[in-house]
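[1] Have a look at this prediction, sequence included:
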Amino acid sequence: MTTSPPSSKDPTHDPIFGAIRVTLDAEQGVLTVSGEKIPTVALVRTNDADTSDHIPIGTRCARHLSLTLDGSPARIVPSRGRILRRSYRVDVEYAGVGYRLTPDSMGSSGLLKDGIAIGELSSPGDGSVLADWAEEAEVLPQDAAVGYTLAAAFGTGAQPFWMTAVEAASNMIP
């Protein structure tokens, strides 16, 4: 099941959870995700964080980020985002459940819940998100809310290591 991309005014339509609104204010460092059938999630960046334009929320530093799900705090730990795909993973712990969003192709990332794949998400980094939920998985409203939040806040996908290595090597040749 794939969601349709949002227009500039319309929310994304998720086939399981209905309308989902993703609002990203990159300049202020605030992302909110809300919808008909999902809890509201807020991800906020502190004002003193060093920001980077290639990260939609502006930083991958956990101490500069706070995450709440329906008003309750959740623990968020983004990895540094360097050479290997797995270095772009983002972990969240909420109410005893562990989530991980990790790139698995150039444009998309898989969402794991307690180590089990529950969906594939893609976001170009502009706040829009497409979700494809695994048919065999039981995807709960909080799962979708966390997935949309992580994809919108950090983008999805990453180059494979070999491509990054070739690019680095070609940049060294005069």
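    Looks like it came in fine.
[2] only C-alpha atoms for contact and neighbour calcs from this point on.
    Noted.
[3] Okay, helices next: where are they in the protein?
    141-154, 161-172 (DSSP state H).
[4] Could you say which of these is packed most deeply?
    Across the helices of the chain, averaging neighbours per residue (mean count of other C-alpha atoms under 10 Å) puts helix 141-154 on top, at a mean of 25.
[5] Tell me how far that helix lies from the chain's centre.
    Centroid displacement of helix 141-154 relative to its chain, using C-alpha atoms, centre = their mean, to the nearest Å, is 6 Å.
[6] Which strands or helices does it pack on?
    Helix 141-154 sits against strand 18-25, strand 30-35, strand 41-45, strand 97-103, strand 108-113, strand 116-122, with contacts defined as 3 or more C-alpha pairs under 8 Å, 6 or more residues apart in numbering; DSSP states H and E.
[7] can you list contacts of the second one?
    Under the criterion C-alpha atoms under 8 Å, 6 or more residues apart in numbering, residues 17-25, 40-45, 57, 145, 148-149, 152-153 lie in contact with strand 30-35.
[8] putting a second one here so we can go through both:
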Amino acid sequence: MYVQIDLDGPAGTLRVTGHDLPTVELVRAPGATVNRLVPIGTRDRAALTLTVDGRPARIRPARGRLLRRSYRVDVRVDGTRYRLVPCSYAESRLTRDGRRLGRLESSGDGTVDADWETGAGVRPRDIAVGTALAAAFGTGASPWWETVGDIVGELIP
């Protein structure tokens, strides 16, 4: 399935479209503090507006700290819960209402590679929302013990 990703990090806009896909748009509020490590520019939920097929959806990115789980992004669209959470250095897992849909990989450059689970019943909206989240926030994260080691290493002269 063809997916078009239009990410403009400096402007804080993302649009995902494609044949038979609902349009997903994520916009960073004007004047919001920009975090250059996040492709869309922020993890502040108050500074983000998400729409799926023109209807508002709720987005709740976690703060992104020590644990991989702290980089998760939760979305609710018409009663359906999506979660994108890192599962390796480079990949994140997408679930819909707790059911695993696939693994996505994006380095934050506006491209996303997806490996959808066979038999998971992946729908066009799943693909559009998952692709948008991966493009907007990137995927993957280091394990907590490696992060702690890096911090300790920085403290030792």
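    Nice, thanks for sending it over. Fair warning: this is a prediction, and the values are worked out from it, not measured in the lab.
[9] So which of the helices and strands packed on helix 141-154 of structure 1 has the densest surroundings on average?
    Ranked by mean neighbour count, these are led by strand 108-113 with a mean of 25 (mean count of other C-alpha under 10 Å).
[10] What span of structure 2 is it aligned with?
    Aligning strand 108-113 of structure 1 against structure 2 (TM-score structural alignment) gives residues 91-96.
[11] aligned partner of Leu155 of structure 2 in structure 1?
    In structure 1, Leu155 of structure 2 lands on Met172 (TM-score structural alignment).
[12] how close does that match get to Asp14 of structure 1?
    For Met172 of structure 1, the distance to Asp14 of structure 1 (C-alpha to C-alpha, to the nearest Å) stands at 45 Å.
[13] how far out from the middle of the chain is stretch 43-62 of structure 1?
    Per C-alpha atoms, centre = their mean, the centroid offset for stretch 43-62 of structure 1 relative to its chain is 13 Å.
[14] and it, which stretch of structure 2?
    Going by TM-score structural alignment: stretch 43-62 of structure 1 matches residues 26-45.
[15] just stretch 144-156 of structure 1 next, same as before
    Residues 127-139 of structure 2 are where stretch 144-156 of structure 1 lands, counting by TM-score structural alignment.
[16] Outside of the matching stretch itself, list whatever touches it.
    Identification of contacts with stretch 127-139 of structure 2 by C-alpha under 8 Å, 6+ apart yields 3, 5, 7, 14-17, 21-26, 38-40, 43, 52, 73, 84-86, 90-92, 94, 104-112, 114.
[17] Likewise for stretch 110-120 of structure 2?
    5-7, 99-106, 122, 131, 134-136.
[18] how far apart are the match of strand 108-113 of structure 1 and its match in structure 1?
    Here stretch 91-96 of structure 2, set against structure 1 after superposition, deviates by a mean of 0.3 Å using mean C-alpha distance after the TM-score superposition for structure 1.
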